[in-house]
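Q: Predicted model and sequence follow; I will ask about them next.
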Amino acid sequence: MKINGNEIRPGNVVEHNGGLWVAVKCNAVKPGKGGAFNQVELKNLIDGTKLNERFRSSETVEKVRLEQKDFQFLYEQDNALVFMDTESYEQLELQKEFVGDRAAFLQDGMTVTVELHEERPIGISLPDQVVLEISEADPVVKGQTAASSYKPAVLENGVRILVPPFIAAGERVLVDTNEIAYLRRAD
C-alpha cells in the first residue's frame, strides 16, 4: 500500500532502498523557505542498521504489512531452534542468533509470535514473563538492609539475575524476558 512521505508514523514498516525498514522516530519539519518534509529515523529489520531520511509530502513509499503468526517452540537442534505453526503444523527453523539472548527463556511448548514478510521471518516475540526456578543464590549477608540490596542468583536456564535477599535456591520466580529481571515470587 503506497503512502505519502508525510504520513509515515513511528512503528510503520516501509520498503525503502530495496530493504525493509521500521520507522523509529518521525519529525515533521516546516522550514521558512521550501516545502515541508518528514525527517524519519529508520531501522533496518534485517541487520539493525539505522538511517535518517527526509521524505517530502510529494514522495510515496510502500507501507508493508507484516503477518503475525503463533508458533510453538518444540526443541533446540545444534544452533537452530525448531518451532511449529499452531494452525498448519508446519515446522520453522530459526537460528539462535535470530532470537538473541532471549533464546534462553524458551521452554518446551511455549507459544511465541513470529512476524513474517512474504513467508520470511523478520522478528520474534516471546511472552513478557516466564516462571523459572532459582538453581543457585548467594547467602544473605547479615546487616544488609532489605530496602536496596539485591543479591546475584542463577536461574535454571543458566541466566544470572539479581533477586531480593529473601529468595533462596529452589524457589520459583517470575522473570521479565524483555528486561531479564526478577519481578516477584511465582504462585
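A: Nice, thanks for sending it over.
Q: can we go C-alpha only for contacts and neighbour counts from here?
A: Fine.
Q: show me the contacts for the residue nearest to the spatial centre of the chain.
A: The centre of the chain sits closest to Ser125, judged by C-alpha atoms, centre = their mean, with a distance of 5.2 Å. Counting by C-alpha atoms under 8 Å, 6 or more residues apart in numbering, Ser125 touches Val112, Thr113, Val114.
Q: Ser148: which of these is nearest?
A: Each of the contacts of Ser125 was scored against Ser148 by C-alpha to C-alpha, and Val112 proved nearest at 34.2 Å.
Q: Okay, one more to line up with it:
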Amino acid sequence: MKINGNQITPGNVITHQGGLWVAVKTMAVKPGKGGAFNQVELKNLIDGRKLNERFRADETVEKVRLEQKDYQFLYAEGDNLVFMDTESYEQITISQDFLGDRVAFLQDGMMVTVESHEETPIGVKLPDYVTLEITEADPVVKGQTAASSYKPAKLENGLRVLVPPFIATGERIVVDTNEVTYVRRAD
C-alpha cells in the first residue's frame, strides 16, 4: 500500500533502499524556506541498522503489512528456537538472535506472536509479563525503608532484577519482559 512521505508514523513498516524498515521516531519539519518534510528515524528489521531519512509530502513509500500469527514455544535446538502453530501444528525454526537478551524469558509452552513478511519470520513478540521464581535474594538490611530501597535478586532464568526488601528467595514474582523489571508478587 503506497502512502505519502508525510504520513509515516512511528511503528509503520516500509520498504526503503531494498530493505524492510520500521519507523522509530518521526518529526514533521516546516522550515522557513523550502517545503515541509517528515524527518524519520528508521531501523532495519533484518540487521538492526539505523538510518535518518527525510521524506517530502510528494514522495510515496510502500507501507508493508506484516502477518502476525500466534505460535507456541516448544524447545531450543542449538542457536535456534522451535515454535509450533497451534492450529496447523506446523513447526518453524527461528534464530535466537531475533530475541536477543529476551530469549531468557522463553518458557516451555509459552505463546508468542511471530511477525512475518512474505512467509519469512522477522520478529517475535513475547508476552508483556512473565512469572518467575527468585533463586537468590540478599537478606533485608535493618533500617532500610521499603519506599526507596530495592535489593538485587537472581531469577530462575539467570537474569538479575531489583526487588523490594520484603521479597525472599523461593518467591514467585511477575517481571516486565520489555523493561526487565519487577512488577509485583505472583498470586
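A: In hand now; what should we look at? This is a predicted model, so every value here is computed, not measured.
Q: ok so, going back, how about CSV for the contacts of Ser125 of the first structure, with neighbour count, secondary structure and distance to Glu67 of the first structure added?
A: Formatted as CSV, these follow (neighbours: other C-alpha atoms under 10 Å; DSSP: H, G, I helix; E, B strand; the rest coil; distance: C-alpha to C-alpha, whole Å):
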residue, neighbour count, secondary structure, distance to Glu67 of the first structure
Val112, 19, strand, 14
Thr113, 17, strand, 10
Val114, 20, strand, 8
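Q: What residues sit buried inside stretch 8-21 of the first structure?
A: For stretch 8-21 of the first structure, a neighbour-count test (16 or more other C-alpha atoms under 10 Å) marks Ile8, Arg9, Val13, Val14, Leu20, Trp21 as buried.
Q: Which residues outside that stretch are in contact with it?
A: 22-26, 38, 40, 42-46, 61-66.
Q: Cross-reference the residues you listed with the strands and report the matches.
A: Using DSSP state E, the subset of those located in strands is 22-26, 38, 40, 42-44, 61-63.
Q: from the residues you listed, which is closest to Val99 of the first structure?
A: Asn44 (16.1 Å).
Q: quick check, nearest of the contacts of Ser125 of the first structure to Glu171 of the first structure?
A: Val112 (25.4 Å).
Q: ok, the closest one to Ile46 of the first structure distance?
A: Noted for Val112 of the first structure: a distance of 19 Å to Ile46 of the first structure, by C-alpha to C-alpha, to the nearest Å.
Q: I'd like to know which of the ones in strands among the contacts of stretch 8-21 of the first structure are buried.
A: Applying 16+ other C-alpha under 10 Å to these flags Val22, Ala23, Val24, Cys26, Asn38, Val40, Leu42, Lys43, Asn44, Val61, Lys63 as buried.
Q: Tell me who's in contact with the second one.
A: Ala23 of the first structure sits next to Ile8, Arg9, Pro10, Gly11, Asn12, Val13, Val14, Val40, Glu41, Leu42, Lys43 when contact means C-alpha under 8 Å, 6+ apart.
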